[in-house]
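Asks: Can you look at this prediction? I've put the sequence above it.
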Amino acid sequence: MRPKIYLFGDSITEESFCSGGWGSSLAHHFSRTLDVVLRGYSGYNTSVLNGSGGGTPLKPLRLVPNEEWWGGGGVPELCATSFLFCLQNQWPTTLILLMTPPPIDEEGRLKHPYVENATGLPERTNEAAGAYAKACIEVSGERGIPVIDLWTKMQKFPDWQKVYLSDGLHLTPTGNRVVFEELVVKLRENSLSLEKLPVDLPLISEIDTKDPLKAFEK
């Protein structure tokens, strides 16, 4: 049976299978070696995800950044810890890889609010996203879980607000590319790479046209 990677998270995960998305790029990258399964739930936060599980064993790849939007959310460290405890308790042998929230462009959120916003304040802040990113990294370190720090990496580049984010939160094609490339590197570090994974069924170059069944007997 082919191994599977489950992408578990919020709208950034849900949109990852759009054209040029990091999820679809990952599926294409591993097309002959494993299956990439989408479990993205727009608007969900860790409290909701803790109770859902997505209905299937998971190899989660995102810690959702919707805590602040849900009326202030909770303590970042507690949200991250409870989320990981739930996953590790239910699937103790599954490799878990976390990604922090990306940074938030507050000006972009004011221009693209979910609902009419008369307060003049963004419903999310980059400071809060940074707090959850920090908690994600710290808790991952305590539990020995690999993590990708999107919040820090993206802000190292000039004009990241427009280059990587389409509406102050969700990713542009360039932002999706960054996530995909970071994932490939981190997965390779954890023994998930094209070089180490067996190919699903023989390659066409390995099949003898005069005796095609022979290649399937190996």
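Replies: Right, received. Where do you want to start?
Asks: can we go C-alpha only for contacts and neighbour counts from here?
Replies: Fine.
Asks: What segments of this protein are strands?
Replies: 4-9, 35-40, 98-99, 147-148 (DSSP state E).
Asks: first vs last residue of stretch 25-42, how far apart are they?
Replies: 20 Å (Cα to Cα, to the nearest Å).
Asks: which of the residues in that stretch are buried?
Replies: When burial is assessed from 16 or more other Cα atoms under 10 Å, stretch 25-42 yields the following buried residues: 25-27, 29-30, 32-41.
Asks: again, but for stretch 57-74
Replies: So for stretch 57-74, counting by 16+ other Cα under 10 Å, buried means 58-68.
Asks: do the same with stretch 100-112
Replies: 100-106, 108-110, 112.
Asks: let's bring in a second one:
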Amino acid sequence: MSTLTSTIFFSPSLLIPARTKPTNSPNNQVFFHKNDHYLNRIVPQKKRASFCIKAQEQKVEEGVPSATIACPTVRPKFVLFGSSIVEYGFHEGWAATLAHLYGRQVDVVLRGYAGWNSRTALRILDKIFPKHATQQPSLVIVYFGGNDATHPQPDGHGSHVPLKEYSENMRKIFNHLKSLSEKTRIIFLSTPPINEKQLFGDSDGIHFTKEGSKVVSREILKVLREADWEPSLYWREMPIEFKDYYTPIGLDGEPIDEYNTRFPPGVEWE
């Protein structure tokens, strides 16, 4: 028998109003607040304990380690920020590849907005990357330019941004991201060639093909592998979350390298 003791804290920002003096339950294991109208309205009394668990004894099977958990693990965060090449990144593959490779190491956050140019991105930059956030990203991958580079429309509308303004917008985006944290690293993806006839015709002239997405994935990984960053952000050099709780075993009964277990046989990534 073992005893697990944990405390779960909830932020006031989770739509739960300010609480008054707590009322302990008879068994002194859980507590809720008598005047918490939010809980009273939507949560049955028997289930209120799930909101605020103060302490609870649990039976643990033999062989399962027990410990006091002070707080959850906070993973590093990679943010992919850009236009449709980012938004469609899971469908087209390059963002999905990163999320898969870093599946037990990093939270990959998608912030892609189809049709956006650098001008729009600059207007909402502080909303996506607030300077006073409790956790700043370890890496930001930025792509804008495909929409900026389209030809101006006769009516003055459209996504076109003059080259001088585009360069200044990207500089401002870089400066903002750089100011988030000394540990925030930044990669900018250059603008790919654009086929205007395809773009406005029957086929796509801007988004990646399956093979093109592989090229982007490998180039990003190459940068992460070769960059002189401390700590390293390359997937084979970053620590694996909860590695002590699981060791993959091969057919011969010997432990195998966990980094090699993330793809089917024959599929490899550098």
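Replies: All right, it came through fine. Being a predicted model, the structure only gives us computed values, none of them experimental.
Asks: of all the strands of structure 1, which lies closest to Ser205 of structure 1?
Replies: strand 35-40 (22.5 Å; Cα to Cα).
Asks: which strands and helices sit next to the closest one?
Replies: Packed against strand 35-40 of structure 1 by the contact rule (3 or more Cα pairs under 8 Å, 6 or more residues apart in numbering; DSSP states H and E) you find strand 4-9, helix 11-14, helix 22-29.
Asks: what do you get if the cut-off is 6 Å, keeping everything else the same?
Replies: strand 4-9 (3 or more Cα pairs under 6 Å, 6 or more residues apart in numbering; DSSP states H and E).
Asks: For structure 2, which segments are assigned as helices?
Replies: For structure 2, the helices defined by DSSP state H occupy 37-42, 84-87, 89-92, 94-101, 118-123, 125-128, 163-178, 196-199, 210-226.
Asks: Can you lay out those as JSON lines showing distance to Arg185 of structure 2?
Replies: Listed next are the helices of structure 2 as JSON lines, based on distance: least, Cα to Cα, whole Å:
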{"stretch": "helix 37-42", "distance to Arg185 of structure 2": "41"}
{"stretch": "helix 84-87", "distance to Arg185 of structure 2": "18"}
{"stretch": "helix 89-92", "distance to Arg185 of structure 2": "20"}
{"stretch": "helix 94-101", "distance to Arg185 of structure 2": "16"}
{"stretch": "helix 118-123", "distance to Arg185 of structure 2": "19"}
{"stretch": "helix 125-128", "distance to Arg185 of structure 2": "16"}
{"stretch": "helix 163-178", "distance to Arg185 of structure 2": "8"}
{"stretch": "helix 196-199", "distance to Arg185 of structure 2": "33"}
{"stretch": "helix 210-226", "distance to Arg185 of structure 2": "10"}
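Asks: now, of these, which is deepest in the fold?
Replies: helix 84-87 (a mean of 22; mean count of other Cα atoms under 10 Å).
Asks: what's that helix aligned against in structure 1?
Replies: On structure 1, the counterpart of helix 84-87 of structure 2 by TM-score structural alignment is residues 11-14.
Asks: what about that stretch, distance to the chain center?
Replies: 8 Å (Cα atoms, centre = their mean, to the nearest Å).
Asks: Looking for the alignment partner of Trp160 of structure 1 in structure 2.
Replies: Per TM-score structural alignment, Trp160 of structure 1 is not aligned with anything.
Asks: Could you check what's spatially nearest to Trp160 of structure 1, not counting adjacent residues?
Replies: Nearest non-adjacent residue to Trp160 of structure 1, counting by Cα to Cα, 6 or more residues apart in numbering: Met154, 6.3 Å away.
Asks: That neighbour: neighbouring residues, count only.
Replies: Close neighbours of Met154 of structure 1, defined as other Cα atoms under 10 Å, add up to 20.
Asks: just His33 of structure 2 next, same as before
Replies: 17.
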